[in-house]
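1. Could you work out the structure for the sequence below:
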Amino acid sequence: MIPLKYLQAYPTTLQDKVRELIAQERLGEHLAKRYPERHPVQSDKALYAYTMDLKQQHLKNAPGIDKVLYDSKLDVVRNALGLHTAISRVQGGKLKAKKEIRVAALFKAAAPEFLQMIVVHELAHLKEYDHNKAFYQLCQYMLPDYHQLEFDLRVYLTWRELPTTANADNRD
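-> Down below sits the predicted model:
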């Protein structure tokens, strides 16, 4: 049985469907049909503008964001697809916190829905620090298909790590 590390928390029936697509060498085809396009957000500047647009639409009163960028060092193995940080520095007599959002660089070549899901997830951390019920409700408020997209993104990550060389050209 193929271990599905990104899908371990999902029901066995869903995992079995993914395994079946893998066995039939149709997982890439399945994903390409569902998500045929790649997003145009390729630079850090464009990612910042994209993130700020989403923030303005859904979280007008949330704290500001100082920096948004693609990060080639984020480790998908540790499930860090995006990262929301607050870096504190002393300036004069005051403590200043700079908020940053970093998105794994592999999402430069992903479907627009996957990029949106990652950015929504990181923006939700501006209001809700923990992955609790309120956090996921906020994600769904900003992106009604959030849970389906999160699942599909995990399927995409599973596909990217398949040892099949036939799919290697389509991964990036």
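
2. For the rest of this, base every contact and every neighbour count on C-alpha atoms.
-> Fine.

3. wait, Leu47 sits on His39?
-> No - using CA atoms under 8 Å, Leu47 is not in contact with His39; the gap is 10.7 Å.

4. Quick check: Gly28 is in a helix.
-> Yes - Gly28 forms part of a helix when assessed by DSSP: H, G, I helix; E, B strand; the rest coil.

5. now the other sequence, so there's something to compare against:
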Amino acid sequence: MKLVAAPALRYLNGYPADTLAQVQHMLAEGRVGDWLTRRHPQAHGVRTDKVLYDYVQDIKSDYLRSTEPLSKVAFDSKLHVVKNALGTHTTVSRVQGSKLKSKREIRVASLFKDTPEPFLKMIVVHELAHLREREHDKAFYQLCTHMEPAYHQLEFEVRIYLTHLEATGERLWAAAD
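-> Have a look, this model is predicted:
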């Protein structure tokens, strides 16, 4: 009898051993996809950078009105592969005459074009929180849960989805373009 190696759970580092065992068991039985699609039956409708910008601005205006304006919000097809990140926030500074101008940008991995809206919101909330809190500390996560009360559960589910993708290659909510 040949044993099949269990997929690595690299996206779930730091979670308790019993939680990892449950996820491993679900992966081995091929139940992760069904579990996720039952919890989140359909993908969101945010398909373009313009709609994404409006989506992010709506959340920002509800919770972070006093932060610097965003100059760009976009889906980035290279993000997940290049930086092993799901979203980024950057500040680009340029000298214009005698003044230093800075622009804030948020990029979201294009993987999130084909996910449920709560997954997209979790990534957006995470990147918006970085406008006020640079480090992943207690204040940062308090701000995340202020903007999205289910933030930690959604982050866990996104990590399970990434683990599912790595193990099977199956996108669960792929758009029928």
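
6. ok, back up a step: neighbour count winner among Leu47 and His39 of structure 1?
-> Neighbours per residue (other CA atoms under 10 Å) separate Leu47 of structure 1 from His39, with Leu47 holding more: 23 against 15.

7. Can you tell me what that one aligns to in structure 2?
-> Under the alignment (TM-score structural alignment), Leu47 of structure 1 pairs with Leu52 in structure 2.

8. Its match: what's its closest spatial neighbour, skipping adjacent residues?
-> Excluding the flanking residues, the one nearest Leu52 of structure 2 by CA to CA, 6 or more residues apart in numbering is Val46, at 5.9 Å.

9. likewise Ile2 of structure 1?
-> Nearest non-adjacent residue to Ile2 of structure 1, counting by CA to CA, 6+ apart: Arg19, 6.9 Å away.

10. What is the corresponding segment of structure 2 for the helix or strand that neighbour falls within?
-> According to DSSP states H and E, Arg19 of structure 1 maps onto helix 12-23. Under TM-score structural alignment, helix 12-23 of structure 1 corresponds to residues 17-28 of structure 2.

11. do the same with stretch 63-72 of structure 1
-> Under the alignment (TM-score structural alignment), stretch 63-72 of structure 1 falls on residues 68-77 in structure 2.

12. ok, back up a step: average gap between the helix holding Arg19 of structure 1 and structure 2?
-> Taking mean CA distance after the TM-score superposition for structure 1, the mean distance separating helix 12-23 of structure 1 from the aligned residues in structure 2 is 0.7 Å.

13. For that helix, what is the distance to the chain centroid?
-> In terms of CA atoms, centre = their mean, to the nearest Å, the centre of helix 12-23 of structure 1 is set 22 Å apart from its chain centre.

14. what does that helix contact?
-> For helix 12-23 of structure 1, contacts defined as CA atoms under 8 Å, 6 or more residues apart in numbering pick out 2, 4, 7-8, 27, 155.

15. Quick check: buried residues in the lengthiest helix in structure 2?
-> Ranked by residue count under DSSP state H, the longest helix found in structure 2 is helix 151-168. Using 16 or more other CA atoms under 10 Å as the test for burial, helix 151-168 of structure 2 gives 151, 154-155, 157-164, 167.

16. before we move on, back to that, buried among the contacts of helix 12-23 of structure 1? Make that a PyMOL selection.
-> This is how PyMOL selects the buried members of those, with burial counted by 16+ other CA under 10 Å:
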select buried, resi 4+7+27+155
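
17. In CSV: the contacts of helix 12-23 of structure 1, plus distance to Lys108 of structure 1.
-> CSV is the format used below for the contacts of helix 12-23 of structure 1 (distance: CA to CA, whole Å):
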residue, distance to Lys108 of structure 1
Ile2, 28
Leu4, 24
Leu7, 22
Gln8, 26
Leu27, 21
Val155, 17
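
18. That concludes my questions; thank you for your assistance.
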